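S.K.: fold the following for me, if possible:
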Amino acid sequence: MQMTRNNTGIDPSRSTFATEGQGLSRRAFVTGAMGAAIGAGALGAPAIAQGNQDVVVLSWTSYITPQIVAIMREHGLNVRGVPAATDADMFTKLKAGGASAYDIVWGNCGWAPTYHKAGLIEPFDPKSISGSDQIWSEFIEHSGLPYVLEDKKILLLPNSWDSYGLIWNTDKYQPTDPISWNALWDENVPKGKVMMRDSPEDFLAISGLALGVSRDEIYAMTGDRLMQAARHLADLKPFQIAAGEEMFIDALRSGKAWLGQCSNLAMSARLNRMQGREQTKAVIPAEGSLGWVDGPMLVSGARNRDAALRYLEVWNSLELQEYLYETYGFPPCSRAATQNILEAGGDGAQLLKDRGADKPDAALKLLFVGPPDNPGEWARAYTEVVGG
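M.R.: Below you'll find the model as predicted:
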């Protein structure tokens, strides 16, 4: 079985708030509108402005749209975007092309140590980036984050974040305190009433958390410990796998599923508004949860290094951060942007609260999605023990 993080595409021109706070799954976002005008300097960008600095950006398509390229051009940068579908795709492309081909590479922060170990990205002092003091300190100072080094230099400029969670239908089930991932294996839940979302490695990671494996050791699971997590996951069968958020919501609303692992906490609030009452709850369990922080990374030895640093500054600006939130709806790591959105009220502020993004310290309870130390062993464990 191929382990993948792909999902369906989205239209990057469509505001999240146009559809009742619908929000996006991370899997849908990272494949970003791959069918939307993928050409010229990756995306049909307007003509290069004379006198601007050039910068080559390897990224999900959603972050190199014509609108973003135009904003960068207004700030003196000619961005040439090179699209990639997944973190693994970007890592492979950067490893092949290196600093001669790219200046900035995007990624989920769980991948940052892999890039660093391979010598592909350069640590930098966040204080050297103008406006970095406007980022929540939770995303820039804690050494427990995979992209923050012991000397407080960082491997990635934190951009957006979100968390997965445990969700349940309150008409059918109530987990006991402290709420744990072990609720998925509760004997009071009928077989087949658990629904999972996203990918096999996510399911194995959650199984490991339920077994008490610490967050910093999950992706290092191997041998007997990995097989124990696989067997524990197999005990959950037959579990349902949601192909999308709508399928998950319909299953919870109808009682086809009683509980499961959702890809964002806002799903519960959205369903409850649809029902006009509290039919579901979603939380980050006591063991923590999966989640992500994404952001741009500085390619080691980048040919256009000065332009790359300027790119980081522009990306962190309120103008771009607020545009990104209006377009995609993912919580910003920017404290200034978050506060502006909350003060503005309306659907944008409500979605932030639904996702728990007004409390950024929740990010410190997350296991950031990244590659297992031994992806092949994980794939074999899932295929041979859990199966289809």
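
S.K.: C-alpha from now on. contacts and neighbour counts both.
M.R.: OK.

S.K.: show me what the top strand by length along the chain is packed against.
M.R.: Ranked by residue count, the top strand of the chain under DSSP state E comes out as strand 289-298. Identification of packing neighbours for strand 289-298 by 3 or more CA pairs under 8 Å, 6 or more residues apart in numbering; DSSP states H and E yields strand 104-108, strand 160-163, helix 200-210, helix 305-315, strand 366-368.

S.K.: and of the ones you listed, who's closest to Met90?
M.R.: When the helices and strands packed on strand 289-298 are compared by CA to CA, strand 104-108 sits nearest Met90, at 7.3 Å.

S.K.: so what touches that closest one?
M.R.: Contact partners of strand 104-108, identified using CA atoms under 8 Å, 6 or more residues apart in numbering, comprise 55-60, 87, 90, 94, 292-299, 302, 308, 369-370.

S.K.: let me know the angle separating it from strand 289-298.
M.R.: In terms of direction (axes from the mean of the first three to the mean of the last three CA atoms, to 10 degrees), strand 104-108 departs from strand 289-298 by 180 degrees.

S.K.: tell me the centre residue of this structure?
M.R.: Trp292 (3.8 Å; CA atoms, centre = their mean).

S.K.: to compare against the first, here's another:
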Amino acid sequence: MGPPGLGGVALAGGLRPSFAQDKTLNYFTWSAWGDKQFVADAKENAGLDLKTTFYSSSDEMMAKLRGGGTRLYDMIVPVQNYVHLAAKAGLIEPMDPANLPNASLVFPEFQGTEDWSYEGKLYGVPFVWGANAIAFNRKETGDVTSMDPLFDPKYAGKIAMRDEPEDSLAVGAMRLGIEKPFQMGEAELQEVKKLLISQKPLVRSYWRDFADVRNMLASGEVVVAWTFLAVIAPLREAGIDAGWVWPKEGAVGWNEAVTPVKGTQNLALVEQYANHTLSAEFGEMMARTTRYAPASKAAVDKLEPEMVKDLGIDTSTISRLVFKQVPPDKARWNEIWNEVKAA
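M.R.: From the prediction side, this is the model:
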């Protein structure tokens, strides 16, 4: 994924201090999870002060941790496909399952998954899940059920795609009916490259910053985009008839959890916060604030049926998602994506 947000407080440089007494945690995360509502919630309901620094991609998260971030931060929120990489690289710390009693509230589909365990140790329990899929301006496109509008010349110059290899190459793979998008060999990568190069003249923007795609949809500059669910609420608040769909070809699934950074001196506090994010109260607040789906069934039970439907919270549909994986040859994926953009 990577959820978007509104802003935050940057952490000053220097080594990560220990704040065990005043319960301060240095939080390296997506901007959504460091937004003011979440900082206030941590203070009020968990007794913790969050000092936030943001990353905009999983690659940025990994690079900064490798570049000395393990001395600066106490916890991160990785996407599930980067947990094994981070654990193998010695960048994150395992947790004691006994300190996460709220894990029992989580949907069974997100309990004890291989993605969050490495060499028999637990590195997180998801508090949020969802899909990257299609947002559209219903007034301009009508109802959307497939990826067709992303490739339709009728919308030339009004289409936005994400500037991220794993998302956009997966879109191409699903469009072509490739069964395992994140396990593509060279021949399949070339097919996807050809498709996305043919799409390129139609694309207004390959976006990196969530605010950019949100603003383009809001202004009408773009009418259909591959993006995050969080664009929908602000667009509807602005009076735009914004639609959201997991297209019939598939959508890119993800889930995220709070994970301790290697060497944190505040492991107990990180576990305390991770457990808090699994609570019914946190999940309900998160859903109402961001419109992302809680992994906590207890949280979903607190939402109105209309909202549950609107958020697409139906674990029976998880089989329609292609959950993100790190490709076996990630460098080659990066090369292919750069070739698409340079074509």
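
S.K.: picking that back up, how about the residue nearest to the centre of structure 1, what does it touch?
M.R.: Contacts for Trp292 of structure 1 (CA under 8 Å, 6+ apart) come out as Asn108, Cys109, Gly110, Trp161, Asp162, Ser163, Leu366, Leu367, Phe368, Val369.

S.K.: and those, which is closest to Asn316 of structure 1?
M.R.: Ranked by distance to Asn316 of structure 1 (CA to CA), the contacts of Trp292 of structure 1 are led by Trp161 at 14.1 Å.

S.K.: give the contact list for the closest one.
M.R.: If you count contacts by CA under 8 Å, 6+ apart, Trp161 of structure 1 has them with Gly291, Trp292, Val293, Asp294, Phe330, Pro331, Pro332, Cys333, Ala363.

S.K.: switch to 7 Å and redo it
M.R.: Contacts for Trp161 of structure 1 (CA atoms under 7 Å, 6 or more residues apart in numbering) come out as Trp292, Val293, Asp294, Phe330, Pro331, Pro332, Cys333.

S.K.: go on, Met196 of structure 1?
M.R.: Neighbours of Met196 of structure 1 in contact, by CA under 7 Å, 6+ apart: Gln240, Ile241, Ala242, Gly260, Gln261, Cys262.

S.K.: is it fair to say it lies in a helix?
M.R.: No: Met196 of structure 1: not assigned to a helix; according to DSSP: H, G, I helix; E, B strand; the rest coil it is strand.

S.K.: structure 1: helices as residue ranges?
M.R.: Ranges of helices in structure 1, per DSSP state H, are 26-30, 66-74, 87-97, 112-117, 200-210, 223-234, 245-254, 266-275, 305-315, 318-328, 335-344, 346-354, 375-381.

S.K.: winner for burial among the ones you listed?
M.R.: Mean neighbour count (mean count of other CA atoms under 10 Å) peaks for helix 200-210 among the helices of structure 1, with a mean of 23.

S.K.: elements contacting it?
M.R.: If contacts are counted by 3 or more CA pairs under 7 Å, 6 or more residues apart in numbering; DSSP states H and E, helix 200-210 of structure 1 sits against helix 223-234.

S.K.: read off where the helix it packs on ends up in structure 2.
M.R.: Helix 223-234 of structure 1 lines up with residues 186-197 of structure 2 when matched by TM-score structural alignment.

S.K.: average offset of that stretch relative to structure 1?
M.R.: For stretch 186-197 of structure 2, the mean deviation from structure 1 after alignment is 1.8 Å (mean CA distance after the TM-score superposition for structure 1).

S.K.: got the contact list for that stretch?
M.R.: Stretch 186-197 of structure 2 is contacted by residues Leu169, Gly172, Ala173, Ile336, Val340, Ala343 when judged by CA under 7 Å, 6+ apart.

S.K.: from the residues you listed, pick the one nearest Gly142 of structure 2.
M.R.: Gly172 (22.6 Å).

S.K.: what sits against the corresponding residue of structure 1 for that closest one?
M.R.: By TM-score structural alignment, Gly172 of structure 2 lines up with Ser207 in structure 1. Residues near Ser207 of structure 1 by CA under 7 Å, 6+ apart: Ala229, His232, Leu233.

S.K.: just those now: which is nearest Gly32 of structure 1?
M.R.: The nearest member of the contacts of Ser207 of structure 1 to Gly32 of structure 1, counting by CA to CA, is Leu233 at 30.1 Å.

S.K.: okay, the closest one and Leu265 of structure 1: tell me how far apart.
M.R.: 22 Å (CA to CA, to the nearest Å).

S.K.: now do Arg355 of structure 1
M.R.: Applying CA to CA, the value for Arg355 of structure 1 to Leu265 of structure 1 is 5 Å.

S.K.: check Ser130 of structure 1 too.
M.R.: The gap separating Ser130 of structure 1 from Leu265 of structure 1 is 32 Å, by CA to CA.

S.K.: the two: which is more packed in?
M.R.: More neighbours surround Leu265 than the other of Ser130 of structure 1 and Leu265, with 25 against 15 (other CA atoms under 10 Å).

S.K.: test my guess that that one contacts Asp354.
M.R.: Yes: with contact defined as CA atoms under 7 Å, Leu265 of structure 1 reaches Asp354; the gap is 6.5 Å.
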